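Student: Can you look at this prediction? I've put the sequence above it.
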Amino acid sequence: MTKVDTRAVRRAIKLLQMDKAGFFWSVMAGAAGLGCSVGLAAVSAWLIARASQMPPVLDLAVATTAVRALGIGKAVFRYVNRIASHRVALYGMSSLRTSVYDSLADSDTDVVTSIRRGDLLARTGKDIDTVGDLVVRALMPAAVALVVSMLSVGIVGALSPMIGALLLVCLLLSGLVGPLFAMRGASLAESAQIVDRAELSAQSLAMLESASELRISGRLNAMEAATAATERRIFKNRDSAARPTALAAAIDLGAMGIAVIGALLIGSQQVAAGTLTGVELAVVVLTPLAAFEATQVMAMAAVQLVRSSGAATRILDLIDTAEAKHALPATPPDHEETGLVVDELVIGWPDAPSIAGPLTINIQRGQTLAIVGPSGIGKSTLLYTLAGMLHPHSGSVRIDGKEISRLTRTEVSNVLTLTAEDAHVFETTVLENIRVARGDVSEEEATELLGRVGLSQWLSELPQGINTMLGENAANISGGERRRLLMARALASRADFLLLDEPGEHLDGETADRLIRDLLALGGDRTVILVTHRLTPLDVADRVVVLSEKDGETVVTAAGTHEELMATVPEYRWSTRRES
């Protein structure tokens, strides 16, 4: 492991906030369980050897009882060890995940959106689980192995110091040398696997969510081939990591053989010399067989340490990025500037060419703005940039003089809310889906909001009204009902700026126009900015911005009221009349 990996593991352990007392008791329980195995081997060896001498039965009574007690204790202590160690690990993962979420919540808004969703899912899911496995599969087994090895060497050394020294050397060979081979061999393979698993998550998520678009664009086969190539790399790296692990297992087996054979040879000479009895010889020969049970897991513990260090590095990179961006000095607000100002804005997705700009738009508080234009021209991307979810390629977006990319997600959510076209509907009640925007929404408020978006009749027909459970991602309601439910959620927010992406999608023309007019009528109380294909209801908007392609770039080609655009822009007038 490099110094970077070591520092990452230490920081991750601190973020796990491990219960030290719980970890101690889990180690003690694990050591007691393996100690019972060692004791069982030693006592059984003594009992068999002593019984062969045909002593009085009472001489064997204590040993017989001990065998039974150690056999039961082995199972009991191992069960307690599993409970205690997993409790420590699970609570630690919860603490680490909370720390990651807290850092992201307090970071600039583009930190999360600059990472692919599949990669972000891998870092906050699988990577955190891998760091948590550090407790159960690396730290705890290492501590248990240390305790049990000392116990085993103590038992054997008390009978024969020479054999005890040999056992100590063999245990070090099995518990340190073998795992070092496993670590060195697994380091590159495991590091590559972490990256490949994150890539596979991103590719799989993209295919699940965008299968139709990929099929239409002819890119589905290429995406499937890329996913298959990633899986092949994972299998190859897994096989590469298995070879040094197998070598470590061979070293462990060889060390155990050396210990047993060496104990037999040395013990035989000591028996001949009269310094060791035959019964004691059986004990020193058979006890190492159980002692190596503690060290044989050290190779996998070493590999787990490598895995956890790589996962910890990825998680801490995310935290450090969030904290570094949050620590940047904010642009001093212009107190004379009010409303939302888009200044020479060039937009696009991270690590991709810009798709629109430069754009300049100004909307005062309480006004309503509609953004229209052909499909695929960048309207939704513009909306995500206005919401701070995408960082501008150049230019700026300011609310009341404050640059939105410098605000934390919490600060942004207090002043602005975005309802995307693919916003999620959760598998819970209608009421709780609306409470996503504001947790203190009452049933009466939710019913009134649903009525404002035209869902009164739908609500009255539900079996349990506002408390009816919805299926996963609203699978049991129509597309139009889903859109209106999302609009009700947007209205529940206390944010002053409402950003809405295609609120009339999946609705018939008359219903869509009525909903859009209702949303635009909120002007005065709130600032409404919406993207839409419908032009007819925009006669109630304060301002309409038309995006078009000019010389290969998306720019604002017209802006004004609906009436002004009808009078001066032939294409706008023609499209509006076609709707009618």
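Tutor: Cool, got the structure. Keep in mind that this is a model prediction, so the values were computed, not measured. Numbering: from 1, shown residues only.
Student: For the rest of this, base every contact and every neighbour count on C-alpha atoms.
Tutor: Will do.
Student: My read is that A142 contacts M298, right?
Tutor: Yes. A142 is in contact with M298 according to CA atoms under 8 Å; the separation is 6.7 Å.
Student: neighbour count winner among the two?
Tutor: Between A142 and M298, M298 has the larger neighbour count (other CA atoms under 10 Å), namely 29 against 20.
Student: In contact with that one, which residues are there?
Tutor: When contacts are counted by CA atoms under 8 Å, 6 or more residues apart in numbering, M298 touches A138, P141, A142, S174, G175, L176, P179.
Student: Which one of those is nearest to L431?
Tutor: Nearest to L431 among the contacts of M298: A138, at 45.1 Å, using CA to CA.
Student: From T527, how far out is that closest one?
Tutor: 55 Å (CA to CA, to the nearest Å).
Student: Which parts of this structure are strands?
Tutor: 340-347, 356-363, 368-372, 394-399, 402-403, 416-419, 497-501, 527-531, 543-550, 553-560 (DSSP state E).
Student: for the ones you listed, which one sits closest to P329?
Tutor: Taking the strands of the chain one by one with CA to CA, strand 402-403 is closest: 11.3 Å.
Student: What is the burial count for the closest residue to I163 other than its chain neighbours?
Tutor: Closest residue in space to I163, ignoring its immediate chain neighbours: A263 at 5.6 Å, by CA to CA, 6 or more residues apart in numbering. By other CA under 10 Å, the residues close to A263 number 27.
Student: dropping in the other structure now:
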Amino acid sequence: MMRHLDPTRLPTLHLSRGLVVAGLLGGVATASGIALTTTSGWLIVRADEQPQIMLLLTAIVAVRTFGLARPVFRYWERLRSHDVALRDLAERRTGTYAALVPLTPARLGARGRTDVLTGVVDDLTDVVEASVRVTVPAIAALVAGVGAAALTALVDPRVGLVLAAMLLATAVVAILADRLESRSQAAVLAARAEVARVVQLTTEQADELRVIGGTGSAHDWLRAAHVRLRASVARQSRGRSLSAAAVLVITGASTLACAALASTSGADAPVRALLVLAPVATGEALGVLTDATRALARARACARRLVELLGRTPAVVDHPEVEPPSRRPRGAWDPLRRTAHAERGTQGHPLRPHGTPRLELRDLAAGWLPGRTDLGPLDLTIEPGERVAITGPNGSGKSTLLAVLARHLDPTAGRYTVDDTDVTHAPLADVRRLVAVVDDEPHVLAGTLRANLALAAPDADDQVLVDSLRRAGLGTWLDGLEHGLDSRLGTGGLGISGGERTRLAIARAIASARPVVLLDEPVAHLDHPTAEVVIADLLQGAGERSVIMVTHHHVGLDRMDRVVTMQEGVPSHGQERVPG
């Protein structure tokens, strides 16, 4: 059963039956390594005394057994721990994405798309992997260390006490290493995020930087970001080096102490060799704890970042008096419910006019931050099936208007109605189900073409998906794919051009059968001829859907029914109707 993710509580470590079993298996593997080293030492010294071979058979069999047991139990430990971690990662990713969707886009703050996309994935991976990198090694080291100290104490109690002191000293070093790592981890993560931000900025704006002669400045920004990252990593590495060196010093001191005690124990030479090698083998097993502390500090910092992001209050929530769709009586009339799939039919035909709603904004104002107005007051009516272009300079409120229409942002004043129903008094899911959004950087998943389309139309059959691709102008491209809808895109598959990616996003919108299509600079990165063809295919494939397009360019404006020019959050003049 899927576990619900509480975005305000992301434990970096948790004990489960699977992890405990994996830790015990790892402890047996580590103990086998310690036993292999000490038994081999006993066997070498005893063989040097040249006894009868029959007196060595038990030790020989033990060495072989421990040598085989170590990799076998290590394999079982890895198999068990990774199975638990991957299952946990899949569940947590699902829960994290579910918590992230309501925050998009108004509550993502200043973090760019690359930072959010890669940061959330990497942070969550580090949090989940902490269970494998910290919990399992800690249990294994504890089991093996205590076992080695106990068994050694049976031979010589004094050496057993030395091993026990060695365990305590290593635990103290691990605690100090965790503190050192935690102090530097936040700086390293911030420096890595800055590098990602600068890389995204310079690559996305490469043409503009080249035009204004800013390439050199961009190189300086990137160099400064890397210098900061290098300095942060260097400070972190010094703490790691000190902790690793401390474990070696503890192991060396323990070995010397055991050697001194063994020389006065009165035991024969093979036993003395076993006692001297015991701290050496145990120190090697305990050395993994410094790596575990690094993983713990990194996971803790990543968890804080995730909590800070996912713990925010969504900008848009259902009105307290709105009845959720799941609680409505079956067959109850819903003014916002659209029979999109029924209208489309099995052949993927566009919606009929009566399936497209009328959108109306009256004295509407909205803002991304409390107390700030980025749009309005604005009056705008979009009739069913109408094509409207929204133009204007940066900061004029175009994207804010699209966010309001998609109900990613609620108005701070005025009304937004769909077929005379105020959207703030309607279920959020019902309003968003009316709208398909195509932005300027549509994302292509590393998967099959069918999976990329099913993201918008999970219940659509192949015929509908193929029809959507052809309506988006990808018919010839589809015919050239060897595996058709099963062709794999992205990593490990086919690469696609900017125009094909835009058309794929348009195909998603068409396949979704949603009656309103919102376009945010859909052809911003395409050359003029390609952009003209894409817009023409889009409007033709949209059928009777309403289309609202935000653009800085004049591409496709002659194909629109109306052009609204924005200036400082309001129309700068009357809405222009394009001659037919």
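Tutor: Arrived safely, thanks for sending. Keep in mind that what you see is a predicted model, and the values were worked out from it rather than measured.
Student: TM-score, when you put one on top of the other?
Tutor: The TM-score (TM-score structural alignment, normalised by the length of structure 1) is 0.78; 533 aligned residues with a CA RMSD of 4.0 Å.
Student: Return the residues in contact with M469 of structure 1.
Tutor: Shown in contact with M469 of structure 1 (CA under 8 Å, 6+ apart): E427, T428, T429, V430.
Student: Out of those residues, the closest to V156 of structure 1 would be?
Tutor: Distance to V156 of structure 1 across these (CA to CA) is lowest for E427, with 61.1 Å.
Student: So for the closest one, what's the nearest residue that isn't a sequence neighbour?
Tutor: Leaving out its chain neighbours, the residue that sits closest to E427 of structure 1 by CA to CA, 6+ apart is E472, at 4.6 Å.
Student: Same check on V135 of structure 1?
Tutor: With CA to CA, 6+ apart, the residue lying closest to V135 of structure 1 is A89, at 5.9 Å.
Student: Also E321 of structure 2?
Tutor: Per CA to CA, 6+ apart, closest to E321 of structure 2 is H425, 7.6 Å.
Student: So which of the strands of structure 1 is nearest A290 of structure 1?
Tutor: Across the strands of structure 1, closest to A290 of structure 1 is strand 416-419 (CA to CA), at 62.2 Å.
Student: Other residues contacting stretch 514-526 of structure 1?
Tutor: Contacts of stretch 514-526 of structure 1 (CA under 8 Å, 6+ apart): 365-368, 452-454, 495-498, 503-504, 528, 537-538, 540-541.
Student: Now it: buried residues?
Tutor: Buried positions in stretch 514-526 of structure 1, judged by neighbour count with 16 or more other CA atoms under 10 Å: L515, I516, R517, D518, L519, L520, A521, L522, G523, R526.
Student: what does stretch 389-401 of structure 1 give?
Tutor: Buried, per 16+ other CA under 10 Å, within stretch 389-401 of structure 1: M389, L390, H391, P392, H393, G395, S396, V397, R398, I399, D400, G401.
Student: Show me which pair in these is furthest apart.
Tutor: Farthest pair in the buried residues of stretch 389-401 of structure 1, by CA to CA: H393 and D400, 21.2 Å.
Student: list the contacts for the spatially most central residue of structure 1?
Tutor: Geometric centre of structure 1, nearest residue: T124, 1.7 Å, by CA atoms, centre = their mean. For T124 of structure 1, the contacting residues are R97, V100, I315, by CA under 8 Å, 6+ apart.
Student: Ends of stretch 554-567 of structure 1, what's the gap?
Tutor: 23 Å.
Student: that older thread, among the buried residues of stretch 514-526 of structure 1, which are in helices?
Tutor: Judged by DSSP state H, the buried residues of stretch 514-526 of structure 1 include L515, I516, R517, D518, L519, L520 as members of helices.
Student: Of those, which is the nearest to D5 of structure 1?
Tutor: In terms of CA to CA, no member of those lies closer to D5 of structure 1 than L519, at 52.6 Å.
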